[in-house]
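*Asks:* A structural model of the following input is requested.
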Amino acid sequence: MRIDDPVVLDLTGVTEKAALMDRCADVLALPDWFGRNWDALADCLTDLPEPVTLVVTGWQEYARASPREWRTAQEVFATAVDESPTRLMVLLSLGESFGGSDEPPAASLG
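*Replies:* Next up, the predicted model:
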């Protein structure tokens, strides 16, 4: 797993669970059976086809708008990392963007 080849999950503009699930599905190229719920996300995160360093950016708006959901999302990410520490690393970006530019990189698995 290399930190210089991250997959960026940009949550800018996300304020609800459905949008978070859509972004996860798109960026991580989750399978068609992904049910867009917490259990399905946990299953998919522990079954990624290759090691992933996931950098979550723009999460602050979601955390303010849906604090309970954001706590659940953090728990799902943390549990997945604990279960697959050599396959998944999740980093939260504290700034507005990642990679030193005004626009986040358009990295994805798909």
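
*Asks:* When you work out contacts or count neighbours from here on, use the C-alpha atoms and nothing else.
*Replies:* Noted.

*Asks:* all helices of the protein, in order?
*Replies:* Taking DSSP state H to define them, one finds helices in the chain at 17-27, 38-45, 60-65, 67-83.

*Asks:* How about residues contacting the last one?
*Replies:* Going back to what we said before, that points to helix 67-83. Here helix 67-83 makes contact (Cα atoms under 8 Å, 6 or more residues apart in numbering) with 16-17, 38, 41-42, 45-46, 62-63, 87-90.

*Asks:* Please give the structure of this sequence too, so both can be compared:
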Amino acid sequence: MSDGTLADALGAADWWYVELDLAGVTDKPAFMDRCARALGLPDYFGRNWDALADCLGDLSWAPAARGRLVVVTGWQEFALAVPHDWGIAQEVFAEAGDRWRGTETPLRVMLALGGSS
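*Replies:* Reported below is the predicted structural model:
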């Protein structure tokens, strides 16, 4: 843990850490592109809500880890621009967290209250 960052601490604990920075995202296609890039989603990811839910429900494509943490930053602009889509995104993230809760490799999705880094 060289500089004491969250990423360093999680890496030392063998957790997979991803920052999903949504700064500048104002529509669903940009949201899906950002998810694909940040999370390293597989090529078969269909860039729709069901596909995102499927990928987060079956993490066989993700690196092996003791746990997984996705921190969503810069989400406020997206939430204001397309509140309906933001609501669906929150549901998908919550369902994925519920799916992996209590397993040996939990998935947690957290919203950062500050801006993007």
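
*Asks:* TM-score them against each other, please.
*Replies:* TM-score for the superposed pair, counting by TM-score structural alignment, normalised by the length of structure 1: 0.81. Supporting figures: 97 aligned residues with a Cα RMSD of 1.6 Å.

*Asks:* State the pair within the contacts of helix 67-83 of structure 1 that is farthest apart.
*Replies:* Glu16 and Arg87 (27.1 Å; Cα to Cα).

*Asks:* which residue sits closest to the aligned residue in structure 1 for Phe78 of structure 2, ignoring its sequence neighbours?
*Replies:* Per TM-score structural alignment, the equivalent position to Phe78 of structure 2 in structure 1 is Tyr62. Spatial nearest neighbour of Tyr62 of structure 1, excluding adjacent residues (Cα to Cα, 6 or more residues apart in numbering): Thr15 at 4.4 Å.

*Asks:* what's the counterpart of that neighbour in structure 2?
*Replies:* So Thr15 of structure 1 corresponds to Thr26, using TM-score structural alignment.

*Asks:* what do you get for Thr53 of structure 1?
*Replies:* Match for Thr53 of structure 1 (TM-score structural alignment): Leu69.

*Asks:* My understanding was that its match contacts Ala9; is that so?
*Replies:* No - using Cα atoms under 8 Å, Leu69 of structure 2 is not in contact with Ala9; the gap is 11.7 Å.

*Asks:* So for those two, which sits in the more crowded spot?
*Replies:* Using other Cα atoms under 10 Å, the more surrounded residue of Leu69 of structure 2 and Ala9 is Leu69, with 18 against 15.

*Asks:* Please name the residues that touch that one.
*Replies:* Counting by Cα under 8 Å, 6+ apart, Leu69 of structure 2 touches Trp15, Trp16, Tyr17, Val18, Leu107, Arg108, Val109, Met110.

*Asks:* Please apply the same query to Phe34 of structure 1.
*Replies:* Going by Cα under 8 Å, 6+ apart, the list of residues near Phe34 of structure 1 reads Ala25, Ala40, Leu41, Cys44.
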